[in-house]
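S.K.: Predicted model follows, preceded by the sequence.
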Amino acid sequence: MASFEVIGGKPLKGEIVPQGAKNEALQILCAVLLTDEQVTISNIPDIRDVNKLIELLRDMGVKVGKLSNDTYRFQADDVHLDYLDTPEFVAQAGALRGSVMILGPMLARFGKCQLPKPGGDKIGRRPMDTHFLGLEKLGGKLTLEGNDFYRINTEGRLRGAYMLLDEASVTGTANIVMGAVLAEGTTTIYNAACEPYLQQLCKILVRMGAKINGIGSNLLTIEGVERLGGTEHRMLPDMIEIGSFIGLAAMTGSEITIKDCQIPELGLIPDTFRKLGIQLEFRGDDIFVPAQDHYEIATYLDGSILTISDHTWPGLTPDLLSVLLVVATQAKGTVLIHQKMFESRLFFVDKLIDMGAQIILCDPHRATVIGLDKRTQLHGITMTSPDIRAGVALLIAALSANGRSVIENVEQIDRGYQNIDKRLTALGAQIRRL
């Protein structure tokens, strides 16, 4: 198990290019199963979860060709359906949360799929109901074996249907959309997720020949087609990594330029950091974060304490709340961080408290942060990364802290951040992989 040794308290400087979007990649890669023609995808991040999904597709029979460091060509013209019955498939799919998104494409094109309960971060309850209820409305027949293995089949082609989703699940919407594009008739999905990554999925499907209306809204209308063709696609930069770099610059008092950000796709992220007092400049499609000795949390107009909470798009993504919480520890002022979606995501704050942060964990969903205004630095400790987003938040804390920190279980960080130690070292950070 690898660790990072971090010597903190040093300002960084330079330019950094965000990786391709992890959450988009897990959807787009599964979409290649919908056609027997070639699909070329670029700006794919070189991270553990994405690489595992590519390996799973290859073992399922998808032809995979690496054209460059971030560009692959896929062709699913000879998918091995019998591989889904093997122990190797169960082990692979069970270790990867993103494997859930093969359900819709496999059911739409081949009429069947099976899947062990997928893995991923232990951040609270992450039910699969939206996926299966939506696919059942399209004609899928679900069988649950025990508590951890799903089989879903259909007799003939899937059929379009109207559905009102019980939650605007991004991966659930993605699975249903990928099932509906090859279904017979029209599918209407209300309360659909509309995150930029879901929009990207819809756009590549349209280029492949799908008929989808309402992209970018929570009401999608899909007219099924008989087959899809090949295409090319370039993924967005990762908005979570962009937000992480903004937070890193603020915490360490660094001057950093984040390149090629696709700023219109970032939603509330820049303004949320501005509410914490962080200065940002948009320079074309780059974000320049100047070095700041202090930043002050805004209050509401009546003077009451600011609350930052997550919400479905176009609200703030829950994946950045861990970073925002860490950034607030060195701000001037007080903020309530409200993590609505996952009840275990704030449990890493005990490490920050051990580093000297002033945080009150109100309950599993809420934490009050009293900023230190950089009058007192955090101090280095030994800690363990519990999940991807908490892991990078702890890395940011360690880089701002006085002295030496050790972060264990950095495989969690590697699942979502591409060569993060080397890229930050290029900015002047002192990080050593043990």
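M.R.: Great, that's in hand.

S.K.: make it CA atoms for all contacts and neighbour counts henceforth
M.R.: Noted.

S.K.: Using the three-state scheme, assign Val335.
M.R.: strand (DSSP: H, G, I helix; E, B strand; the rest coil).

S.K.: who's in contact with it?
M.R.: Neighbour list for Val335: Ile297, Ile305, Leu306, Thr307, Ile308, Ala328, Thr368, Val369, Ile370 [criterion: Cα atoms under 8 Å, 6 or more residues apart in numbering].

S.K.: Report how many residues lie close to the last one.
M.R.: Just to be clear, that refers to Ile370. Using other Cα atoms under 10 Å, Ile370 has 19 other residues around it.

S.K.: I am assuming it contacts Ile353, so please confirm or correct that.
M.R.: No - with contact defined as Cα atoms under 8 Å, Ile370 does not count as touching Ile353 (11.2 Å).

S.K.: Which of the contacts of Val335 has the largest number of neighbours?
M.R.: When those are compared by neighbour count (other Cα under 10 Å), Ala328 ends up highest, at 32 neighbours.

S.K.: about what we covered before: how about the contacts of Val335 in a markdown table, adding distance to Val225 and secondary structure?
M.R.: Below are these laid out as a markdown table (distance: Cα to Cα, whole Å; DSSP: H, G, I helix; E, B strand; the rest coil):
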| residue | distance to Val225 | secondary structure |
| --- | --- | --- |
| Ile297 | 51 | coil |
| Ile305 | 52 | coil |
| Leu306 | 48 | strand |
| Thr307 | 46 | strand |
| Ile308 | 43 | strand |
| Ala328 | 49 | helix |
| Thr368 | 51 | strand |
| Val369 | 52 | strand |
| Ile370 | 55 | strand |
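
S.K.: from the residues you listed, which is closest to Arg433?
M.R.: Ala328 (27.1 Å; Cα to Cα).

S.K.: Please tell me how far that closest one sits from Lys374.
M.R.: 10 Å (Cα to Cα, to the nearest Å).

S.K.: ranges for the helices of the protein?
M.R.: Ranges of helices within the chain are 22-31, 48-59, 87-94, 103-110, 129-137, 170-180, 196-207, 239-252, 269-275, 321-328, 349-354, 388-400, 411-414, 420-425, based on DSSP state H.

S.K.: and here's the other structure:
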Amino acid sequence: MGTFIIEGGHQLHGEITPQGAKNEALQILCAVLLTSEEVTISNIPDIVDVNKLISLLEDLGVKTQKKAKGTYSFKADNLNLDYLQSAQFKEDGRGLRGSIMLVGPLLARFGKGYIPKPGGDKIGRRRLDTHFEGFIKLGATFRYNKEEHFYGVEAEKLTGTYMLLDEASVTGTANIVMAAVLAEGKTTIYNAACEPYLQQLCKMLNRMGAKINGIGSNLLEIEGVDSLGGTEHRMLPDMIEIGSWIGLAAMTRSHLTIKNVHWDDLGQIPTVFKKLGIQLERQGDDIVIPEHKDGYEIQNYIDGSILTIADAPWPGLTPDLLSIILVMATQAKGEVLIHQKMFESRLFFVDKLIDMGAKIILCDPHRATVIGHDFKSTLKATTMVSPDIRAGVSLLIAALSAKGTSTIHNIEQIDRGYENIDTRLRAIGAKITRLQ
């Protein structure tokens, strides 16, 4: 188990460039299975979850070649489909939430897709019903082995249809879209997710020869085609990392520049941070956060009532940033209610922040009220364990703002989503050491 030792209380300075988007990568990499031709993808983040998925693809028989840092070519022209039924696949697939994204393209191209119950963060229930209900509507037969927790879908052919998704699931929409592009006839998906990473997937598939209309809306129309070809694709910067660096700058009262953020794909993120009192300057495609010497003040609603920040499907705020926002609020001037609607275990890390001196009332598994210190007292250094990716980074930000030396164990969770985070933070002045 790895450990970070963090000496907090230091201002940071300089520039930091966000990695490629983790959540986009898990979709885009699986889409290479839809063609026998070469697909080249750039700006791939070098993180544990993405590297695990690339290893899974290699074990399945996908030829991969590293062209440069963050750039790989993939060719799925001779796959070993027997691997999907092997004990090794059942073991490897369990350790990665993104492995569910293999099912749609395998079903579309080969008529069968299997997956063990996937793992990932322990942040609450993350059901797979939307994925499999979509496959069934396209004509697949579903089966589930309860003893082995092993899912499977099979179909001689997929046929386009109309479907109204029960939730605007990003991964569910992506999986169904990848199945539908090779289905016979027209598929209409209503209540589809429409976040930028899903748009990226659809644009890539269209360059490969798919016929997808309505990209960016919640109504997708897909005309099935017989086959797809190769393409090149560059992934967006990771909006969760961008939000993390904004939170880090605010909590440490540092002057930071976040490079090449793709402003037009950030949605509500800049607006929400401004509601927390954070100054953000747009310089070209960069975000500049000035030093907040006098702190930052949370805006109330126009009637004076307490601000509520809640997650919602795109273009609402992504749930992955609520942990960061909660930590930032501990040093703001004012109060805020954080409402995590999607996952019932994601706020349980606040007990560590309370140990550090934060004023937080955990109302229930989904809601927490934060009363900010306004930097009149700092958080206290402590020893913590990272429970998941986003909570782990939030605790890291708290530790970097706290006076004294903090210890964070189980940093493998952070490494699952953030590329070389300690090296990159040291480059802007953070006092952080990695121990194995």
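M.R.: All right, it came through fine. Just so we're clear, the structure is a prediction, and the values are computed from it rather than from any experiment.

S.K.: out of the helices of the first structure, which comes closest to Pro290 of the first structure?
M.R.: Using Cα to Cα, the helices of the first structure put helix 239-252 closest to Pro290 of the first structure, at 7.8 Å.

S.K.: Can you check which part of the second structure that closest one sits on?
M.R.: Residue correspondence for helix 239-252 of the first structure in the second structure, counting by TM-score structural alignment: residues 239-252.

S.K.: which one of the contacts of Val335 of the first structure is nearest Gln27 of the first structure?
M.R.: The closest of the contacts of Val335 of the first structure, once distances to Gln27 of the first structure are taken by Cα to Cα, is Ile308, at 27.9 Å.

S.K.: Can you tell me which of the contacts of Val335 of the first structure is closest to Leu346 of the first structure?
M.R.: Of the contacts of Val335 of the first structure, the one sitting nearest to Leu346 of the first structure (Cα to Cα) turns out to be Thr368, at 11.0 Å.

S.K.: Going by neighbour count, list what's buried in stretch 302-322 of the second structure.
M.R.: Of the residues in stretch 302-322 of the second structure, 306-307, 309-311, 313-315, 317-322 count as buried by neighbour count, 16 or more other Cα atoms under 10 Å.

S.K.: Quick one: end-to-end length of that stretch, please.
M.R.: This stretch, stretch 302-322 of the second structure, spans 22 Å end to end (Cα to Cα).

S.K.: same check, this time on stretch 154-170 of the second structure
M.R.: One end of stretch 154-170 of the second structure sits 22 Å from the other (Cα to Cα).

S.K.: Make sure Thr17 of the second structure is actually in contact with Asn260.
M.R.: Yes - Thr17 of the second structure lies in contact with Asn260 (Cα under 8 Å); the separation is 6.9 Å.

S.K.: against the first structure, where does stretch 347-358 of the second structure fall?
M.R.: Mapped onto the first structure using TM-score structural alignment, stretch 347-358 of the second structure covers residues 346-357.

S.K.: Name the residues of that stretch that are buried.
M.R.: By 16+ other Cα under 10 Å, the buried positions in stretch 346-357 of the first structure come out as Leu346, Phe347, Phe348, Val349, Lys351, Leu352, Met355, Gly356, Ala357.

S.K.: Endpoint to endpoint, that stretch covers what distance?
M.R.: Start and end residues of stretch 346-357 of the first structure are separated by 14 Å (Cα to Cα).

S.K.: which residue of the first structure sits farthest from its center?
M.R.: Asp302 (34.8 Å; Cα atoms, centre = their mean).

S.K.: how near is it to Gly333 of the first structure?
M.R.: The spacing between Asp302 of the first structure and Gly333 of the first structure, counted by Cα to Cα, is 15 Å.

S.K.: Then Val17 of the first structure?
M.R.: Separation of Val17 of the first structure from Gly333 of the first structure (Cα to Cα): 31 Å.

S.K.: and if you look at Val323 of the first structure?
M.R.: Note on Val323 of the first structure: its distance to Gly333 of the first structure, by Cα to Cα, is 17 Å.

S.K.: follow-up on the earlier one: now for Ile370 and Ile353 of the first structure: what residues contact both?
M.R.: Joint contacts of Ile370 of the first structure and Ile353 (Cα under 8 Å, 6+ apart) are Ile359.

S.K.: which residues touch Asp286 of the first structure?
M.R.: Asp286 of the first structure makes contact with Thr257, Ile258, Lys259, Asp260, Cys261, Ile263, according to Cα under 8 Å, 6+ apart.

S.K.: which ones are touching the residue lying closest to it once chain neighbours are set aside?
M.R.: Closest residue in space to Asp286 of the first structure, ignoring its immediate chain neighbours: Lys259 at 4.6 Å, by Cα to Cα, 6 or more residues apart in numbering. Lys259 of the first structure makes contacts with Glu15, Ile16, Val17, Pro18, Asp285, Asp286, Ile287, as judged by Cα under 8 Å, 6+ apart.
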